[in-house]
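Undergrad: after the sequence you'll find the predicted model.
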Amino acid sequence: MATRAGVQHAENAMRHASEALERTEADYAFWMRQYKRQTKDVRDWMDEAAVTVEETTPRYRILQQALTDTKHGLDCAARSSTEARQELASARQFYLNVFCVMLSPLKRRRGREQLYLVPAKRSKYAKAFEWNDTNGKTMHHFPKDMELPVCNLAAMWALWLCGDPRSKHPPYRILTPPDLLAGRARRSLSTLRFVMLEIESRVLAKGAWVSSPNPEDAAGMLAKVKTSLAVRPNKNRGSLQPVELLQWTSMGRIIRDQKKLEADEEEDEE
């Protein structure tokens, strides 16, 4: 059942990525037609004879502004198309991985299938933040001074899946190292991905994954795997905080301890 769910997610990811690429290519084609038409207008204007400076100056400014706007649209469309191609490549690899799992014996860990994760869809979200860098002004998904918040697991899981609408942040699961300038923030992202992707794998194993979730869906998914996340070796369960109230950074250590315990148990069984 979990594998069938993985195949369905893979097929959906392929379809959405293909549709996104078609849209971005159509957008790029539109701006390219505009660019060619406007460059022709400029050439025609330059070839005009017997016009005075007073007549040409307003016309020149109009043509210049139109061409500048079109070049900006063309650049944005080119970047979107590149991202869409990368997303499609990721979706194809995701599909191949799932397909290979179906054809070959599945590796299991404590009775659970090892599942592949649903790829992030960066092109789905608007770039709301302007950066001033060496390439001039460019638009990005997150602000230039982006830092990962220190909060409990439930809050970070909601940010991971749903983002922060008040701050115009998309889901944190689309974060990549280039989105974070500080080395400390990038190291935190590595820990965050480790924790969140492990939770995602457990949610998928339960067949509880929800596409395009809202905060309520996110809370429901976390509740499905809360029991497995709460396993902490050599601890008195009665004295522990609920796992969703722990800081998400603490979950990295807990999950590593769980994996170590699983490995030790597998060695004992052998």
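TA: Perfect, I can see it now. Every value quoted in this text rests on a predicted model; they were computed, and no experiment measured them. Numbering: from 1, shown residues only.

Undergrad: from here on, contacts and neighbour counts on C-alpha atoms
TA: Fine.

Undergrad: what segments of this structure are helices?
TA: Under the criterion DSSP state H, the chain carries helices at the ranges 2-47, 53-103, 153-162, 183-205, 215-229, 248-269.

Undergrad: report how many residues lie close to Ser190.
TA: Applying other Cα atoms under 10 Å, we find 12 residues neighbouring Ser190.

Undergrad: take the one below as the second:
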Amino acid sequence: MSGKSQHPLMKYIRPETLPLPYCPGCGDGVIAQCVLRAIDELSLDFTKMAFVSGIGCAGWIPSPLFNSDVIHTPHGRPIPFATGLKLAKPELNVVVISGDGDLSAIGGNHLIHGARRNIGLSVICVNNFIYGMTGAQVAPTTPHGLRTDTTPYGNPENPFDLCKLVEAAGGTYVVRWSTLHVKQLTRSIKKALQRKGFSFIEVLSPCPVRYGPLIKIRHPIDMVKWLRGIMVSKEEAKELTAEELSQKMVVGEFVEKSVPELSEQYLKMRWGENGEN
């Protein structure tokens, strides 16, 4: 057999962007593959998809890697950009991929109102518990008490539970997995891509370069072991006390419901139920 075989997902990638810019042990490459594998398994038309990302490590998952329409937005603004895109072109499958700092700190209000409005977006939030790209500053997901570059005496703030936040705001599909849950994550992305309304997928991801040293872990393999150790399933969580749960991250599907989607509601207001003005 002559010649080199090509990875089946290469058709979705701009070859000039390789090699990938991710740090050793980062989960962004795993997430990129799960997104593209979900699209491939669903045989979706890539020309009818659009990806929106913000500033941070996770913003480089679709931009400029994916050979599709991609908007790399200002810090904290991927959801409002994606909202405008979905309202202008409701036939598009719009996917937001960004990090916990970008989406829940400077972009926190946009996350809440995107869920409240139930705009038809698939939002993938990569949570590495820190601002990774810009130097290990404290983030809304950083555990209480942790010393970071901007909290040298320890983080005095309580972290967000992003899935509970989005659920309370009105998200209609809310799940949490990690980069270790490759099959589950791919299935959830497939489900989100086929749903109407605001889908939120939180992905716990290791950051051995920035977050690892803060918790005294420096090797990527040890970071994976740590990540496995902090996670429990919904079923396991029922057997734990509140104190025990405070040290864990519960993974699984939390919300799945049908609610009228915003762009369709706008079209009905404009044209009526029968498409008449």
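TA: Sure thing, it's come through. Nothing here was measured: the structure is a model prediction, and the numbers come from that model.

Undergrad: TM value for the aligned chains?
TA: Comparison of the two superposed chains (TM-score structural alignment, normalised by the length of the first structure) gives a TM-score of 0.23, and 108 aligned residues with a Cα RMSD of 6.2 Å.

Undergrad: quick one: closest of the helices of the first structure to Asn132 of the first structure.
TA: Across the helices of the first structure, the minimum distance to Asn132 of the first structure, taken as Cα to Cα, is reached by helix 53-103, at 15.5 Å.

Undergrad: what's the angle from that closest one to helix 2-47?
TA: 160 degrees (axes from the mean of the first three to the mean of the last three Cα atoms, to 10 degrees).

Undergrad: next, the buried residues of whichever helix or strand Ala32 of the second structure is part of.
TA: Assignment of secondary structure by DSSP states H and E places Ala32 of the second structure within helix 28-42. Residues of helix 28-42 of the second structure classed as buried by neighbour count (16 or more other Cα atoms under 10 Å): 28-32, 34-40.

Undergrad: out of the helices of the first structure, nearest to His140 of the first structure?
TA: Nearest to His140 of the first structure among those is helix 53-103; the distance by Cα to Cα comes to 11.0 Å.

Undergrad: now for that closest one, which elements pack on it?
TA: If contacts are counted by 3 or more Cα pairs under 8 Å, 6 or more residues apart in numbering; DSSP states H and E, helix 53-103 of the first structure sits against helix 2-47.

Undergrad: the helix it packs on vs helix 183-205, what angle?
TA: Put simply, helix 2-47 of the first structure runs at 130 degrees to helix 183-205, going by the same axes, to 10 degrees.

Undergrad: elements contacting helix 2-47 of the first structure?
TA: Applying 3+ Cα pairs under 8 Å, 6+ apart, one finds that helix 2-47 of the first structure makes contact with helix 53-103, helix 183-205.

Undergrad: okay, angle between the last one and helix 153-162 too, please.
TA: In this case it means helix 183-205 of the first structure. Using the same axes, to 10 degrees, the interaxial angle of helix 183-205 of the first structure with respect to helix 153-162 works out to 80 degrees.

Undergrad: just the buried positions in helix 183-205 of the first structure, please.
TA: By neighbour count, with 16+ other Cα under 10 Å as the criterion, the buried positions of helix 183-205 of the first structure are 185-186, 188-189, 191-193, 195-205.

Undergrad: how about the contacts made by Ile255 of the first structure?
TA: Each residue near Ile255 of the first structure by Cα atoms under 8 Å, 6 or more residues apart in numbering is listed here: 195, 229.

Undergrad: isn't Ser199 of the second structure up against Ser122?
TA: Yes - assessed by Cα atoms under 8 Å, Ser199 of the second structure is found in contact with Ser122 at 4.8 Å.

Undergrad: any residues in contact with both of the two?
TA: With contacts defined as Cα under 8 Å, 6+ apart, the residues shared by Ser199 of the second structure and Ser122 are Ala192.

Undergrad: just the helices of the first structure: most buried one?
TA: Neighbour counts (mean count of other Cα atoms under 10 Å) averaged over each of the helices of the first structure peak at helix 153-162, with a mean of 21.

Undergrad: what's the distance between Glu22 of the first structure and Ser80 of the first structure?
TA: Distance of Glu22 of the first structure to Ser80 of the first structure, given as Cα to Cα, to the nearest Å: 11 Å.

Undergrad: repeat for His9 of the first structure
TA: Applying Cα to Cα, one obtains 23 Å for the distance of His9 of the first structure from Ser80 of the first structure.

Undergrad: same question for Thr138 of the first structure.
TA: As for Thr138 of the first structure, its distance to Ser80 of the first structure is 12 Å (criterion: Cα to Cα).

Undergrad: ditto for Trp248 of the first structure
TA: Counting by Cα to Cα, the gap between Trp248 of the first structure and Ser80 of the first structure amounts to 32 Å.

Undergrad: and if you look at Cys162 of the first structure?
TA: Between Cys162 of the first structure and Ser80 of the first structure the distance is 22 Å, computed by Cα to Cα.

Undergrad: just checking, what packs against whatever helix or strand Met269 of the second structure lives in?
TA: When secondary structure is defined using DSSP H and E, the element that contains Met269 of the second structure is helix 262-271. For helix 262-271 of the second structure, not one helix or strand is in contact under the criterion 3+ Cα pairs under 8 Å, 6+ apart.

Undergrad: and that helix, what's buried?
TA: Result for helix 262-271 of the second structure [16+ other Cα under 10 Å]: buried residues 262-264.

Undergrad: take those residues and lay them out in CSV including distance to Phe254 of the second structure.
TA: Formatted as CSV, the buried residues of helix 262-271 of the second structure follow (distance: Cα to Cα, whole Å):
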residue, distance to Phe254 of the second structure
Leu262, 22
Ser263, 24
Glu264, 25
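
Undergrad: so Ala89 of the first structure versus Val7 of the first structure, what's the distance?
TA: Spatial separation of Ala89 of the first structure from Val7 of the first structure under the definition Cα to Cα is 16 Å.

Undergrad: and what of Gly73 of the first structure?
TA: The gap separating Gly73 of the first structure from Val7 of the first structure is 36 Å, by Cα to Cα.

Undergrad: what's the answer for Val203 of the first structure, then?
TA: Using Cα to Cα, one gets 15 Å for the distance from Val203 of the first structure to Val7 of the first structure.

Undergrad: what about Cys125 of the second structure, how many neighbours?
TA: The number of residues packed around Cys125 of the second structure, counting by other Cα under 10 Å, is 24.

Undergrad: that one should be in a helix, yeah?
TA: No - remark: Cys125 of the second structure does not belong to a helix; assigned using DSSP: H, G, I helix; E, B strand; the rest coil, it is strand.
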